[in-house]
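sequence and predicted structure, then a few things I'm wondering about:
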Amino acid sequence: MTRADVAVVGGGPAGSAVAWHLAAAGASVVLVDDGRGPWRPVGQQLSPAALPLLRDLGVADRLTAPAAAPVHEARSVWSHESAVDLRPALFSAYGPPLAVDRAALDALLRDAARRAGVRTLRAHVKAARGPGGWHLTAVSPAGRPEPVAGPAAVLVDATGAARARARRLPWHAADRLRCTVWRARPADAGRQSWSLVEAVADGWWYSAPTPGGGLTLMRVQDRTAVHAASTPPPRTAQRLADLPLPPPAAVRAVPVGCADPPWADGLVAAGDAALALDPLSSAGLHHALDLARPAAAAALGLLRRDPRTAAAYARLVREALARHLTVRRTVHAAAAPRYTAEPFWRRRASGG
């Protein structure tokens, strides 16, 4: 059984980055990944501001084709169907955003953690406090629980908002959305190297390229929206040459909010388990990487029984959510004039 100062559960970007920072600081770390593929609600788009963070981890130069492709322009259709806002990435200091293969990115980050000295395990585990700290157990094929790691003095929960939210830490909920995702092919043979957000009466549609020339499409609605046939709006339909959509690849409830606070005695939440943002922002990956260092500092502080770095981490998480919600209200208000009578937009434009 693997012993460590810190056990990190969740092998996505947040878990691997936190584990890397902990190992770089000299902690003994085990990273547990359950092997389940990530759900990719926003077309795997990586903000260019995240590239320096990946460079620190030694990953940026390895994130190349076919694992990544540039997205040279962001397009949006908000207040009027005929008005398209164009935002080229030409003048970004870090270059264009990247459409990334999340499975490939996650593998690169886990490899970076291993090279930093993190021990990795592949298992679906349950964590429980016991003598000496946190103990992780997996269920064997015979149905018996098998210890796989522990005891660890601190547990970092990087399992995502959907699973972590109902567990050990209080959650401040700002919104809850339902996202339906499709994998499709573009209308033309060339790569459509731009993203598109298009408002509709009950939400919006997002579409963006994927490495390899495909398209990810996402429909965002209220979590209580009635299921209905999905017909893409005009600009989105043009990307598909008005061809019918394939069956959905995934349907998920997506929370917007944060763990408040994102820590407790011997426990730190990271990534979406600490801060989950509106999928319209395409900022989830960036925040997961950006907050990995302070999350690791929080865990190190708890190892020393000093909660000050954890309290500082909590402030960063709350401030990040507050900034996000301010921008979110402004963006949503832009669509409200077009849909003044629609509950989805009226509630969100008012901050609800």
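Happy to help now that I have it. Residues are numbered from 1 along each chain as shown.

okay, CA-based contacts and neighbour counts for the rest of this
OK.

centre of the chain to stretch 37-45, how far?
The gap between where stretch 37-45 is centred and where its chain is centred comes out at 8 Å by CA atoms, centre = their mean, to the nearest Å.

could you list the buried residues of stretch 99-110?
99-103, 105-106, 108-110 (16 or more other CA atoms under 10 Å).

ugh, wrong one, stretch 211-230
For stretch 211-230, the neighbour count (16+ other CA under 10 Å) marks 211, 213-222 as buried.

name the helix or strand for A103, please.
helix 102-115 (DSSP states H and E).

what's the helix or strand just after that helix packed up against?
Counting by DSSP H and E, the next helix or strand C-terminal to helix 102-115 is strand 119-122. Using 3 or more CA pairs under 8 Å, 6 or more residues apart in numbering; DSSP states H and E, the elements in contact with strand 119-122 are strand 29-33.

tell me what the strand it packs on is packed against?
Using 3+ CA pairs under 8 Å, 6+ apart, strand 29-33 is in contact with strand 2-9, helix 13-24, strand 119-122.

residues in contact with the helix holding A103?
For helix 102-115, contacts defined as CA atoms under 8 Å, 6 or more residues apart in numbering pick out 11-13, 16-17, 19-20, 23, 37-38, 40, 44, 57-59, 62-63, 67, 120.

just the buried subset of the residues you listed, please.
The neighbour count (16+ other CA under 10 Å) marks 11-13, 16-17, 19-20, 23, 44, 57-59, 63, 67, 120 as buried among these.

report the distance from the helix or strand harbouring A128 to the chain centre.
Element membership for A128 (DSSP H and E) is strand 125-130. Relative to its chain's centre, strand 125-130 lies at 24 Å (CA atoms, centre = their mean).

the structure to be compared is supplied as follows:
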Amino acid sequence: MPPRLLEVTDVTVVGGGPAGAASAIRLAQLGHRVVLVERAERGRPHVGESLPPTVLPLLQTLGVGERVEAARFLRPRGAIVQWDGLLRDVRDDARDEPGFQVDRGRFDALLLDAACACGVTLLQPVAAAEPQRDGGAWTVPLRDRRVVRSRVVVDARGRRSMAGSQPATAALYAYWRDVNHIDPRTRVEAARDAWYWGAPLPDGSFNATVFIDAARCAGVPRAQRALLYRELLAESTLLRSLLNESSP
């Protein structure tokens, strides 16, 4: 059965994460017809939960500022930073609004709902093959045998995009329960061969992430990665004390 043409549109956005959804919303606001293609089910968990205060003007431009505030995500001020052997208490200006610590499943769904409200055609869940140049236009074949044709393609798939590359850094992470943390601020720490990021999330869990050279994980079985993750956490000054009596 040959593929059938879904529709001709102005812009096809491939990837429904925050970057893709924000692009689709803004393009629709500017009067373009937009089709947004996302391969994953709505509400999937995802890392990348911290939104700094600098994102607030963008949320307002996209018309989602009030929706994000109504979602009652955590709003920490500043961070606790261990860098070059020095402990710093980094505080945002009290006169400014704080950023957000979001639940990515809920946040991503919120942006997709806003895109649909702007008139964006959302195709989800459906995977897209590589966009193909076709004369003066682009075609995006979908795995369900449909095709979207448009003048412009926005490839917002991150590392899977046409311009993507293999990461130089790998992130090992887990969501911990019953963490003995005092405040909602982000923890950031640098070590000799790794750096650490940790933050409490709206559901009461704590995301503890270790960033290392990707070569250290290449070809390593899952169980060994979990062991490496715990060994690295044990070397962290900021996260070790928080996670001693917790479990992922």
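The structure has been received and is ready for your questions. On a predicted model such as this, the values are computed, not experimentally measured, just so you know.

just give the TM-score of the two.
Once superposed, chain against chain, the TM-score is 0.81 (TM-score structural alignment, normalised by the length of the second structure); 227 aligned residues with a CA RMSD of 2.4 Å.

any idea how far the residue nearest in space to the middle of the first structure lies from M1 of the first structure?
Central residue of the first structure (CA atoms, centre = their mean): G284, 4.0 Å from the mean position. Note on G284 of the first structure: its distance to M1 of the first structure, by CA to CA, to the nearest Å, is 33 Å.

for A7 of the first structure, same thing?
Distance from A7 of the first structure to M1 of the first structure, counting by CA to CA: 12 Å.

from the buried ones among the contacts of helix 102-115 of the first structure, pick the one nearest L240 of the first structure.
Q44 (19.4 Å; CA to CA).

so that closest one is in contact with V100, correct?
Yes: Q44 of the first structure lies in contact with V100 (CA atoms under 8 Å); the separation is 5.2 Å.

okay, and the common contacts of the two?
T210.

quick one: contacts for E189 of the second structure?
E189 of the second structure touches 81-83, 195-197, 236-238, counting by CA under 8 Å, 6+ apart.

which of the residues you listed still touch in the first structure?
For the contacts of E189 of the second structure, the subset whose aligned partners also touch in the first structure (both residues aligned by TM-score structural alignment, their matches' CA atoms under 8 Å) is 81-83, 195-197, 236, 238.

so among those residues, which ones count as buried?
Using 16+ other CA under 10 Å, the buried ones in these are 81-82, 195-197, 236, 238.

quick one: which of those residues sit in helices?
L238 (DSSP state H).

nearest to V37 of the second structure, of the buried ones among the kept ones among the contacts of E189 of the second structure?
Using CA to CA, those come closest to V37 of the second structure at W197, 30.7 Å.

tell me the counterpart of that closest one in the first structure.
Here W197 of the second structure is matched to Y206 in the first structure, going by TM-score structural alignment.

mind listing what's buried along stretch 237-247 of the second structure?
Going by neighbour count (16+ other CA under 10 Å), the buried part of stretch 237-247 of the second structure is 238-239, 242-243.

anything in contact with each of A7 and M1 of the first structure?
Shared contacts of A7 of the first structure and M1 (CA under 8 Å, 6+ apart): 149-150.

those two - which one has more neighbours?
A7 (32 against 11; other CA atoms under 10 Å).

the more buried one and D33 touch, don't they?
No: in this structure, A7 of the first structure is not within contact of D33 by CA under 8 Å, at 11.0 Å.

coming back round to it: can you tell me which of the kept ones among the contacts of E189 of the second structure end up in strands?
81-83, 195-197 (DSSP state E).

Throw these into TSV and include distance to T54 of the second structure, thanks.
Output for these, formatted as TSV (distance: CA to CA, whole Å):
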residue	distance to T54 of the second structure
V81	19
Q82	22
W83	23
W195	23
Y196	22
W197	19
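
and of the kept ones among the contacts of E189 of the second structure, the nearest to V55 of the second structure?
Nearest member of those to V55 of the second structure, counting by CA to CA, is W197, at 19.3 Å.

tell me which residues touch that closest one, please.
Contact partners of W197 of the second structure, counting by CA under 8 Å, 6+ apart, are 186-189, 207-210.

quick one: which helix or strand includes the residue nearest to it when sequence neighbours are not counted?
Nearest residue to W197 of the second structure, sequence neighbours excluded (CA to CA, 6 or more residues apart in numbering): V188, at 4.7 Å. Here V188 of the second structure, judged by DSSP H and E, is contained in strand 186-190.

starting at the chain centroid, how far to that strand?
Using CA atoms, centre = their mean, the mean C-alpha position of strand 186-190 of the second structure is found 18 Å from that of the whole chain.

likewise for stretch 160-178 of the second structure?
Per CA atoms, centre = their mean, the centroid offset for stretch 160-178 of the second structure relative to its chain is 10 Å.

cool, stretch 175-183 of the second structure as well?
For stretch 175-183 of the second structure, the distance to the chain centre is 21 Å (CA atoms, centre = their mean).

swap in stretch 25-33 of the second structure?
22 Å.

in that stretch, what's buried?
25-29, 32-33.

need the contact partners of that stretch.
9-11, 34, 62, 114-115, 118-120.

which one of these has the most neighbours?
A115 (30 neighbours).

re earlier: counterpart of the residue nearest to W197 of the second structure over in the first structure?
Under TM-score structural alignment, V188 of the second structure pairs with V197 in the first structure.

do the same with A128 of the second structure
Using TM-score structural alignment, the partner of A128 of the second structure in the first structure is V125.

count the neighbours of its match for me.
V125 of the first structure has 21 neighbours, counted by other CA under 10 Å.

let me know whether it touches A138 as I believe.
Yes: assessed by CA under 8 Å, V125 of the first structure is found in contact with A138 at 4.5 Å.
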